[in-house]
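> Structure for this input, please:
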Amino acid sequence: MRPDPAFGLLELYDDALPHVYGYLLARVRDVPLAEDLTAETFLAAVSALRKQPAPELSVGWLIGVARHKLADHWRRAEREQRGLRLVDSDQQDTVDPWDEEVDVMVAHEVLCQLGPHHQAALTLRYLDGLGVPQVAEHLGRTVHATEALLVRARNAFRRTYRGEEGAP
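Predicted structure coming up:
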């Protein structure tokens, strides 16, 4: 009988847990949610390790799994909100709000006030540093739809940050 390949995760767990949890907590700013997503990440890792061929186990790979779980969470939250209200029809501005200096603490608070779809797009693009095609892949959207989402998300962030009318 061959040993379960997921047992390798036990050896890495103590080292990986603070990294995975820290990654998630920094993005969601909600302890219970970060804990839930961390648990989901490790459960998904066990499932992935039992498939053939098993991925190479590392902290970086676990962070990638966490990124997918976070994107899944935001997609679920977006679907829930979409069912409760009409889609916001933002007007597009030509000024890039990312050319300004922002206060990091205020920026995190503003990000938490945005809808999940905007949080997901901005976090993946600007905090994780992913390109638009990678953001689109994580969110299950086309590149063009993701570009439009990023424009709306940046506009919503800017309005909320500045305290303007019509902010989410």
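
> from here on, contacts and neighbour counts on C-alpha atoms
OK.

> residues contacting residue 134?
By Cα atoms under 8 Å, 6 or more residues apart in numbering, the contact list for residue 134 is empty.

> where does it land in three-state SS?
helix (DSSP: H, G, I helix; E, B strand; the rest coil).

> From residue 70, how far off is it?
Look at residue 134 and residue 70: by Cα to Cα, to the nearest Å, they are 14 Å apart.

> State the distance from residue 114 to residue 44.
Separation of residue 114 from residue 44 (Cα to Cα) stands at 27 Å.

> pretty sure residue 110 contacts residue 156?
No: assessed by Cα atoms under 8 Å, residue 110 is found out of contact with residue 156, at 9.4 Å.

> before we go on, could you also do this sequence so I can check it against the first one:
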Amino acid sequence: MSDRRTELLELLDRFGAGLYALLTRLTLREEVAEELMQELFLKLHGAKDQGRIECWYAYARRTAINLAFDWRRRQKIRRACSLDALSERASETDGPLGRLIASEELEQVLAALGRLHGASREAFVMRYLQQHSYEEIAEQLGKTVHQTRALCFRAMSTLRDVLGCVSLPAGGKEVQHVLDE
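The predicted structure is shown next:
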């Protein structure tokens, strides 16, 4: 077995479960995640300029994210769900209606996330889907913690604009109002 193939098998052995979980979260379908894992392995095996790749895990994660959003684009799943309907929550969130609404909201967020590109999308996925710390993201992306926070903030702002969310006052900071008694 070649050194390159052994290296890839070790990479997938070590990080495969995490990459699979990421693909499952982004596609919302386990069978699609399995297919994309196979495609990921083929892409990694056939990667051009293999000598220039410094961190294979970062390259694999970025490739997995791109594969998932490419799949989402190809599917063209567009559910007719108005933004007004999203703002009205069902009173019973544990029931079938609540799960359906949550699923539709997640589909819309993932579709909007697909409109982000490059480091913004990668930082957002790592922070909010994989729940990595800013320090871990900064290390993986080769950026400072401050730059990583800014990427996540800009990505969140873009998503809010795309989804039509009401922007927060005071430059994005939440303000609590205290009632006088």
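
> quick one on the thing from earlier: who's more crowded, residue 110 and residue 156 of the first structure?
residue 156 (25 against 20; other Cα atoms under 10 Å).

> Now for residue 110 and residue 156 of the first structure: what residues contact both?
What both residue 110 of the first structure and residue 156 touch, as defined by Cα under 8 Å, 6+ apart, is an empty set.

> Report all helices and strands that the longest helix along the first structure contacts.
Scanning the first structure for the helix with the most residues, using DSSP state H, yields helix 59-84. If you count contacts as 3 or more Cα pairs under 8 Å, 6 or more residues apart in numbering; DSSP states H and E, helix 59-84 of the first structure packs onto helix 7-28, helix 31-49, helix 116-122, helix 132-139.

> where's residue 129 of the first structure, which helix or strand?
Using DSSP states H and E, residue 129 of the first structure sits in no helix or strand.

> residues near it, how many?
12.

> And the next helix or strand past the longest helix of the first structure?
Next helix or strand after helix 59-84 of the first structure toward the C-terminus (DSSP H and E): helix 104-113.

> Taking helix 7-28 as reference, get the angle to that next one.
Relative orientation of helix 104-113 of the first structure versus helix 7-28 (axes from the mean of the first three to the mean of the last three Cα atoms, to 10 degrees): 100 degrees.

> Just the buried positions in helix 104-113 of the first structure, please.
110-113 (16 or more other Cα atoms under 10 Å).

> next one: stretch 2-21 of the second structure to chain centre, how far?
Distance, stretch centre to chain centre, for stretch 2-21 of the second structure: 20 Å (Cα atoms, centre = their mean, to the nearest Å).

> what does that stretch contact?
By Cα under 8 Å, 6+ apart, stretch 2-21 of the second structure touches 33-34, 37, 41, 44-45, 56-57, 61, 64.

> go again using 10 Å as the cut-off
Identification of contacts with stretch 2-21 of the second structure by Cα atoms under 10 Å, 6 or more residues apart in numbering yields 22-28, 30, 33-37, 40-41, 44-45, 50, 56-57, 60-62, 64-65, 129-130.

> now swap in stretch 73-87 of the second structure and tell me
The set of residues external to stretch 73-87 of the second structure that reach it, using Cα under 10 Å, 6+ apart, is 67-69, 101-102, 104-105, 107-108, 111, 114-115, 163-165.

> Let's see that with 6 Å instead.
The contact list for stretch 73-87 of the second structure, computed with Cα atoms under 6 Å, 6 or more residues apart in numbering, is empty.

> Distance from that stretch to the middle of the chain?
What separates the centre of stretch 73-87 of the second structure from the centre of its chain is 18 Å, taken as Cα atoms, centre = their mean.

> Stretch 39-53 of the second structure now?
Counting by Cα atoms, centre = their mean, stretch 39-53 of the second structure comes out at 21 Å from the chain centroid.

> again, but for stretch 54-71 of the second structure
11 Å.

> Can you point out the buried residues in that stretch?
Neighbour-count burial for stretch 54-71 of the second structure [16+ other Cα under 10 Å]: 57, 60-69.

> repeat for stretch 68-88 of the second structure
In stretch 68-88 of the second structure, counting by 16+ other Cα under 10 Å, buried: 68-69, 72.

> I am finished for the moment; much appreciated.
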